[in-house]
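*Asks:* just coords:
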């Protein structure tokens, strides 16, 4: 009995030691201001070329990150700037999306033109995604419904699969698969053409975050406490669990990078972390910058991605694009 206890204790100590000893950087290699007073939402494109941000005082902005150039300044015509709380960039960098609780807009990244404004008159939007070709929209609502729209044909699929509020959704780049999670402690992977549920995931607490790996191999699902899991969608089995010492962690951003080898997560206390997908171990972490003169001196990590194969780029509520060294 004593030997078993010692072995378990040793394993726990080794795991905790790894978490504590992982490298951390608080000094970015580059820093570029994208909003003077901060942002309500932001997303970096998967390849890092663009950032879309919902600013506090200058509407919605699209930045060319490679040339550090502001490309467009967009506004929803009938709502306040601070009502836009979700922004997205399609996987092929062709389309952008901005959303309030009852309205979303689609934008052409090449021309800057608006491609349409759409009203959602029923329950408020909680999360929303756009397909690579801009044809499909998926959004989850407070009433637990998930809606898949084909903007070309006008076909609407409404999935009342959740019994409580939706918290997070994701959609494959081709618009064919959806991953949704809500307050009912459940997440679902389902086919948007047939409405068939492919896999159900049951948790002990409310689901706070879901994300699909771009190639469709993995799904990340986390609840509001300490369960953050990576599932292999080809086998339907649990692949790994993130290992961290905090009692709970609510993720403000999640993204698979480097062909599914790593997972990037951000939170509301300036922490950006890189995880090994196969083991769930923390590899590296960065403390993003807060705006000077703000109280308290904190910031939310809204989005992050791989930058030039060996760096990480982040966007935050501080209105800053930052580039970080990657070991």
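*Replies:* Yes, it's here. Please read these numbers as outputs of a predicted model, since none were measured by experiment.

*Asks:* drop to CA atoms for contacts and neighbour counts, all remaining ones
*Replies:* OK.

*Asks:* for residue 179, give its distance to residue 257.
*Replies:* Using C-alpha to C-alpha, to the nearest Å, residue 179 is found at 18 Å from residue 257.

*Asks:* higher neighbour count, these two?
*Replies:* Between residue 179 and residue 257, counting by other C-alpha atoms under 10 Å, residue 179 is the more crowded of the two (25 against 21).

*Asks:* and the more buried one, how far is that from residue 216?
*Replies:* According to C-alpha to C-alpha, residue 179 and residue 216 sit 11 Å apart.

*Asks:* let's bring in a second model and compare:
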């Protein structure tokens, strides 16, 4: 929260949603006022100088911001484990996403204005990005750091691929060449020449010794990377080839073209095996899926799933509002990801034929730097029914006033309320979180718009029944652990409504229900209610999937508390030692979650038995 927020009379007036008024933000605040007139002026200019649909890639980036192209998606790629996806577009940002949750994990500044090409390394540890500045950049996924920069092309790089061994990369460019790079040194190993126009796509064969390229000259070429010479040329398209993919076994290739078709080729012989027709306009992108299927996207705004062996159209996917610019399929073939100039990223269930998730890059969810810092939804009804809550409690053998315990899972958008019974705590209800802000990871500083993660408690003094957002519990940030790292912030709440800059917004109805149960427990003698805020459900599989993340070590310190509660259904005791959380089993007879304290595990006590002492020998000179 900001200093301005603290100056308000109500303790949490504007809590979590107060606008930041720094000098840095004033220009941003004025942007909406200027955007309308500027767009009108540019529209009038556009009437005098028409801009074609395909010309957006060449628009000056400054104008592109006002014309709305800045977040158009040009390319998508999916990690080998299917867990992350990466997108690039008309701005200079490469965005890394968590596929199951749709959360934005990281942004990488590719400094290229327009990103046209992306690829994951086979181990998923690196991302190769390239675009309009003719430069390739290799980033480390775990740290986000730029590892290598490769320069050598004379024009836009339109496609990149990384070899199966992860040591080499290929790039295709509008300068009519392909270049082979050594990723370990960043040095250019070889230039491949032979196409007579833009080289639009390139892929490695599974053996890593050959590669296939596609071009606006209507052909495909199979290259021997040892000699740098083409082994064969595939001809048959009637217009520029726009995209290319090789089957997992390397025996077949499929190409897409402006001639509205897909063509399936035998890689060994170069023979055309089959032509797929169904897109009414140019085919822009494609990928192999499992089960002998091909997924294509086109300027007609649809994706089409084909049977590669029969040529039959299996299914059509609709949902984009503009051309499908790029598509990628997970290794197991269960899902696909598509991007478009409509600024939408869509995750598709290929077998079910529906959209699993849509991510709108124009949404207020994303700030100018690309991170999620304002997430909001529609508030539910304004009140909860106490009689209905009491009925549900009775059905579970519970009552108002029993001790309660809260667990929050950011990425899952869920909060759990547990109520104490004879044999430990039992789950009463799981509530959807309507809004939280920031990224996965702990809150670090006042004004960072970040919702906290860690272990907190709520006492009576932290309740606000008259919050601007209906009702609110202050979770007690910063706790002892946060203060050990000099972290700052205030008025971090679980509250009603559905807007957040730093808090967990539950809607008014759900905060009402939580309020009934939390306040009843405190009134009945529970001194403090424990609140455990996790980034996600801390399963071994989920934590392993985020092993690359910069906060992975912090999350590993949270996991013992999750595991202990999962095993015992008793909230664990949490303390702090040497700036780390220390977790021990909870007590079955405990009604309250004690506030955090410094408590380092004590070493075993040394034995109090005295060691034998060597006595001097008697002096026989004396009687």
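*Replies:* Ah, there it is. What you are looking at is a predicted structure, and each value in this text was computed from that prediction instead of being measured.

*Asks:* now the TM-score, please.
*Replies:* Once superposed, the chains reach a TM-score of 0.74 (TM-score structural alignment, normalised by the length of the first structure), with 279 aligned residues with a C-alpha RMSD of 2.8 Å.

*Asks:* quick one: residues contacting residue 292 of the second structure.
*Replies:* Residue 292 of the second structure makes contact with 307, 308, 309 under the criterion C-alpha atoms under 8 Å, 6 or more residues apart in numbering.

*Asks:* only whichever of these are buried, select them in ChimeraX.
*Replies:* Of the contacts of residue 292 of the second structure, the buried ones go into a single ChimeraX selection, burial set by 16 or more other C-alpha atoms under 10 Å:
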select :307,308
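
*Asks:* ok, residue 111 of the first structure - how many residues close by?
*Replies:* For residue 111 of the first structure, using other C-alpha under 10 Å, the count is 10.

*Asks:* cool, and the one 5 residues further on?
*Replies:* The local packing of residue 116 of the first structure (other C-alpha under 10 Å) involves 11 other residues.

*Asks:* so what's whichever residue in the second structure pairs up with it closest to, chain neighbours aside?
*Replies:* Under the alignment (TM-score structural alignment), residue 116 of the first structure pairs with residue 148 of the second structure. Closest residue to residue 148 of the second structure apart from its sequence neighbours, by C-alpha to C-alpha, 6 or more residues apart in numbering: residue 138 at 5.1 Å.

*Asks:* what do you get for residue 191 of the second structure?
*Replies:* residue 179 (4.5 Å).

*Asks:* now for that neighbour: which residues touch it?
*Replies:* Residues in contact with residue 179 of the second structure (C-alpha under 8 Å, 6+ apart) are 153, 170, 171, 172, 188, 189, 190, 191, 192.

*Asks:* keep only those of these that are in strands.
*Replies:* Per DSSP state E, strands hold the following members of those: 170, 171, 172, 188, 189, 190, 191, 192.

*Asks:* translate residue 130 of the second structure into the numbering of the first structure.
*Replies:* Taking TM-score structural alignment, residue 130 of the second structure has residue 99 as its aligned residue in the first structure.

*Asks:* returning to what we had before: what strand or helix carries the residue nearest to residue 148 of the second structure?
*Replies:* Assessed by DSSP states H and E, residue 138 of the second structure sits inside strand 135-140.

*Asks:* show me what residue 214 of the first structure aligns to in the second structure.
*Replies:* Under the alignment (TM-score structural alignment), residue 214 of the first structure pairs with residue 248 in the second structure.

*Asks:* looking at this, its match is in a helix?
*Replies:* No: using DSSP: H, G, I helix; E, B strand; the rest coil, the assignment for residue 248 of the second structure is coil, not a helix.

*Asks:* can you tell me the closest non-neighbouring residue to it?
*Replies:* Closest residue in space to residue 248 of the second structure, ignoring its immediate chain neighbours: residue 206 at 7.0 Å, by C-alpha to C-alpha, 6+ apart.

*Asks:* surely the one you found is in contact with residue 162?
*Replies:* No: contact criterion C-alpha atoms under 8 Å: residue 206 of the second structure and residue 162 do not qualify, at 10.9 Å.
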